[in-house]
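[1] Requesting a structural model of the entry that follows:
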Amino acid sequence: MPHLDRRSFLVTGLAAGAVTALPSAPALAAPDPAVETAKSLASRGLLTDPFTLGVASGDPDHAGFVIWTRLAQTPLAEDGLGGMPLRPFAVMWQVYADERCRHMVRAGIAEATPQWGHSVHVEVDGLSPDRDYWYRFRTGPYLSPTGRARTAPRPSSLGGSLTMAFVSCAQYEHGYFTSYRRLAEDCPDLVLHLGDYQYEYTRDTYTIPGGNVRDHEGPETETLAGYRQRHAQYKADLDLQAAHAAAPWLVVWDDHELDNNWADEVPENPAIPQPNFLARREAAFRAYYENMPLRRASIPHGIDMQLYRRIRWGRLATFHMLDTRQFRSDQGCGDGYDDCPEASDPARSITGAEQEAWLLDGFRRSQAQWDVIGQQVFFAQRDNNAGPAKVTSQDAWDGYVASRQRITQGWVDAKVRNAVVLTGDVHAHWASDLKLDYDDPTGRSVGSELVATSISTGGDGADSDPATHPYLAINPHLKFYNNQRGYVLTRIERDAMTADFKVLPHVQTPGSEAYTRATFVVEDRVPGVQQTYLRPLDPTLRATTEITADLTARLETERP
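    Below you'll find the model as predicted:
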């Protein structure tokens, strides 16, 4: 295999090799009889390559990470089993210290069972901190693509800078996943997916003007077979596979992994009887675990799944990954956008009491330069009404004002050095200052929020002058808006966090290049966002003249 530079390897090397790390291991000598037997047994019943869904890694610490794959000879099989025989398969996993996969440092055999959708989750441990590794899988004569993972610095070490990308909202039908490909080309050290990894709708249910560019297979996802099939359809996309192979991911869900705007045990529309909703929730959670690089701690138990967790990147950053769906109170005022008195009810919570206490305790114990809260829905106040009444989204933190106040006050009281909230959900780029009192525009900022647009949801979107968006006039703490598709690429250093808002001119046709629409910086111990770059509006791109008329009716909600 000729030498590839890092960018070429990550983008084109999906079928080449893999690496992970630990102290040096000797080269393999004579074939191990147990390994040869496992390979022979694994090949029975496999007629084609089962590694059609790629590979992934996730949840890194200073000594390792989890590596994942799922066997599927026929990814879109209606029964959700990927065309696999109903028996276990032995899968060899290998971790390397070099991208050419010559220096193996860890290896073993895992079992892929039909009970768990023939998925494989291996928690690799004992590796060296703060370095790249590569990994791959083998079963029978078939070799998986190779992925790159990375360990975090030692807990006591600040380490070097961290390149981190975050994304959300990838509706398969609305566009191609080119943003994932461009993200992979940026070679991040870590990727955060903040929800809506897949969508539940059957074809022709959630459409964009001009029509969807590709279709979902199968009915609306309500059963384990349906969720498995839908995850497989997404995972079979080569652009998504490239992003997974490029770096370890931290994943959390939002609503579409189960059902639009669900809240705890309440479906989107509680007025319509859904007697199978809890069974649907259990199926969705199980399929989510099967298809994500998650540790054993996240194995679901019935309708419950432990997804909120904390990942430390040395002393540089602590990532508090939240779950704002599983424990929330139902949305107030019928999930509308009125001036809703329920929004201020202190008894209502978007996190639940236990997760809130866990988060506040994490703030008090934190010694990180940067405390990063990875979560789903808009955190800052986003008022849609220029008058005295507040017209806000009840599905976002605006619908849980007391919850937001307690958490914001919590990081202020804990004297968190730098609090940054990362958000998805709204299909647009935003940047904002965070306040204790949003009714006092002169009050001091106490944190920063960066919001990633969608990967594809909503289709191409459109460029616009952010200064003309009415939200920015009504809410002076909101500093930036853009309605194109893309992702956010950050560089976290000791003295600053820099965020490039990456956009693509189009996603309804494949192959678009990405560019930086704006750059914002959060300086150490200076709460709030500061714009350092804004690309001029491209006159060749369609302007968003329809924004004002669309505001009240849509508010960037999921469905038209």
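
[2] use CA for all of it now, contacts and neighbours both
    Noted.

[3] Can you name the next helix or strand after whichever strand in the chain runs longest?
    Assignment by DSSP state E gives strand 478-492 as the longest strand of the chain. Using DSSP states H and E, the helix or strand that follows strand 478-492 in sequence is strand 496-504.

[4] Run the angle between that next one and strand 478-492 for me.
    Between strand 496-504 and strand 478-492, the angle comes out at 110 degrees (axes from the mean of the first three to the mean of the last three C-alpha atoms, to 10 degrees).

[5] before we go on, could you also do this sequence so I can check it against the first one:
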Amino acid sequence: MTYSSHQQEMRDAARHVGRRRFLTVTGAAAALAFSVGLPAAGTASAAELDARRIGDDPFTLGIASGDPLPGSVLLWTRLAPRPYEPGSGLPRARVQVRWELAHDERFSRIVRRGTATAHPEFDHSIHVEVKGLEADRVFYYRFRAGAWTSPVGRTRTAPARGARNSTLSLAAVSCQAYHDGYFTAYRHLAREDVDVVFHLGDYLYEYAVDATGGARNDTDHRLPAHFDRETVTLEDYRLRYGLYKSDPDLRAAHAAHPFVVTWDDHETENNYAGDTPENGVPPEEFLLRRAAAYRAYWENQPLRTPQRPTGPDMRLYRRLHFGALAQFDILDTRQYRSDQAYGDGWQKPGPESEDPSRTMTGAAQERWLLSGWHTSRATWNVVPQQVTFAQRRDVPTDAYLLSMDAWDGYPASRDRVLKGAEAAGIHNLMVLTGDVHVGYGFDLKQDFGDPSSRTVGTEIVATSITSGKDGSDRPGSWNNQMRANPHMKFFNGRRGYAVITLGRERARADYRTVSAVTTPGAPVATAGSFVTEVGNQGLTPA
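    Got it, this is the predicted structure:
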């Protein structure tokens, strides 16, 4: 791997800061903030670029909105006239960008307008929090820079807290390896009638992408050589987001719906756990990489100010409400978890994995989740998160193995969550999951070892957008897993997404799949549909 001068600076910073001091909270934050050039709050660039001097379209990465609140929307864009180049074709100068929010697509009824500054320190990204809006309304938005106007996006505010809304439709997506195929599923999702999209992680992958885009095999549009290496530096991660967000189908989905995002591992590095990397580099060196990855993530996602990172730390877990119908507790199961037991992978469970001190969420996030349930009055309590929550044995014999990277590798942590839900009186629990590149439907059991035990919730696992390439309806593990896990009600290995409709009496999950991603333009179909009733949890065919 060839390291840039910036990467060498990061390595030098790690070497010159003593490990003991580095790993203290203040020492680590200060060193990491310096190493990646994170400006203090309110810092402005020394120069300003007249937006009229931007000669190429700066909105090549599209627009997005996220985290709907009853009276507020969050609008995002990033200026990138040449997204495949370091710096994206702009000088290190700030740019003034105008934004507009309207009731209609033609912008004849403007609701709000203003100006935001695109700072080079944040790679010319913009996060506009528009407040004082009417609850439960659809809005349209756009940006302007000089003579250039962005595409039009559609967003919405959430219903007022406690409003008696009768239905909410959402989509769950995950795992979109650019090099594994086309984002065709996003083109179909852009046309779905959903209120909000939850992205459950692996928005990008750190792996090298060759000149033809891997499985896309696009020989007409060759990619620069700097994509053909693993992401390590801040520049690497920024360029990789430029590659992913240049995809027209992903841009269409963002323009059509507000997104609520959380990460998994590949936004930083495969299967990292807290400050422990996959490979044996020193923790201080990995935390420098994590700081770069987290910063690039915030710059490129429609996230609000409380989620802006400080060095290697970023508060991504948060809570959203959609009237009286749904409370969403969005988790981060990477940043605070214990290291995977038995060296990771599929292993026989034992004392190490079953140690009660092991945690998937960290103590603070676990307390936040359980206390939030005690005050919830929502019909549905939904937990968007990353890795498979239900028990998942690989074979129907006593020689079964479990995934140490999923909640099966942290059973005590899972038990605390389920018991916490029961103690809080949560009767309609739904977990949304990504990561595994297949669609699953699970009943969550009070005791996974006893199929007759009470069903305490459901889990909807959304398959990948592309990761795993085309897939199949019945992967090779289908028979074994269906027989080994009586609480597994659905298993499909195609690419796609899930659409979940929450109502006052029941919820419905539709697993939407495409037949191929290694060739563009595949149609979408429904591979399975299930319902679960309020007060009577468990998936049954619709």
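
[6] coming back round to it: could you tell me where the longest strand of structure 1 falls in structure 2?
    In the comparison with structure 2, strand 478-492 of structure 1 aligns to the range 488-502 (TM-score structural alignment).

[7] mean shift of the matching stretch relative to structure 1?
    Mean deviation of stretch 488-502 of structure 2 relative to structure 1 after superposition (mean C-alpha distance after the TM-score superposition for structure 1): 0.6 Å.

[8] about what we covered before: next, report how far the longest strand of structure 1 is displaced from the centre of its chain.
    With C-alpha atoms, centre = their mean, to the nearest Å as the basis, strand 478-492 of structure 1 stands 15 Å off its chain's centre.

[9] That one packs against which elements?
    If you count contacts as 3 or more C-alpha pairs under 8 Å, 6 or more residues apart in numbering; DSSP states H and E, strand 478-492 of structure 1 packs onto strand 162-167, helix 178-185, strand 429-435, strand 461-462, helix 470-474, strand 496-504.

[10] Following the longest one in sequence, what is the next regular element?
    Scanning forward in sequence from strand 496-504 of structure 1 by DSSP H and E, the next helix or strand is strand 515-523.

[11] What lies in contact with the following helix or strand past that next one?
    Using DSSP H and E, the next helix or strand after strand 515-523 of structure 1 towards the C-terminus is strand 530-534. By C-alpha atoms under 8 Å, 6 or more residues apart in numbering, the residues outside strand 530-534 of structure 1 that reach it are 517-522.

[12] Serialize the helices and strands packed on strand 478-492 of structure 1 to TSV and add fields for mean neighbour count and distance to residue 548 of structure 1.
    Formatted as TSV, those follow (neighbours: other C-alpha atoms under 10 Å; distance: least, C-alpha to C-alpha, whole Å):
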stretch	mean neighbour count	distance to residue 548 of structure 1
strand 162-167	23	26
helix 178-185	25	27
strand 429-435	25	17
strand 461-462	20	14
helix 470-474	17	7
strand 496-504	23	22
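
[13] Aligned against structure 2, show me the partner of residue 151 of structure 1.
    When structure 2 is aligned by TM-score structural alignment, residue 151 of structure 1 is paired with residue 157.

[14] just residue 276 of structure 1 next, same as before
    In structure 2, residue 276 of structure 1 lines up with residue 285, judged by TM-score structural alignment.

[15] Validate this expectation: residue 32 of structure 2 resides in a strand.
    No - Residue 32 of structure 2 is assigned helix when assessed by DSSP: H, G, I helix; E, B strand; the rest coil, not a strand.

[16] before we move on, the earlier item: closest one of the contacts of strand 530-534 of structure 1 to residue 431 of structure 1?
    The closest of these to residue 431 of structure 1 turns out to be residue 520 (C-alpha to C-alpha; 7.9 Å).

[17] tell me the average deviation of the helix or strand hosting residue 318 of structure 1 from structure 2 after fitting.
    If you go by DSSP H and E, residue 318 of structure 1 is part of strand 317-321. Mean deviation of strand 317-321 of structure 1 from its aligned counterpart in structure 2 after superposition (mean C-alpha distance after the TM-score superposition for structure 1): 0.5 Å.

[18] which element follows that strand toward the C-terminus?
    Following strand 317-321 of structure 1 in sequence order, the next helix or strand is helix 353-365 (DSSP H and E).

[19] now the host helix or strand of residue 405 of structure 1: which residue numbers in structure 2?
    Using DSSP H and E, residue 405 of structure 1 maps to helix 401-413. Under TM-score structural alignment, helix 401-413 of structure 1 corresponds to residues 411-423 of structure 2.

[20] and the matching stretch, how far from the chain's centre?
    Counting by C-alpha atoms, centre = their mean, stretch 411-423 of structure 2 is centred 24 Å from the centre of its parent chain.
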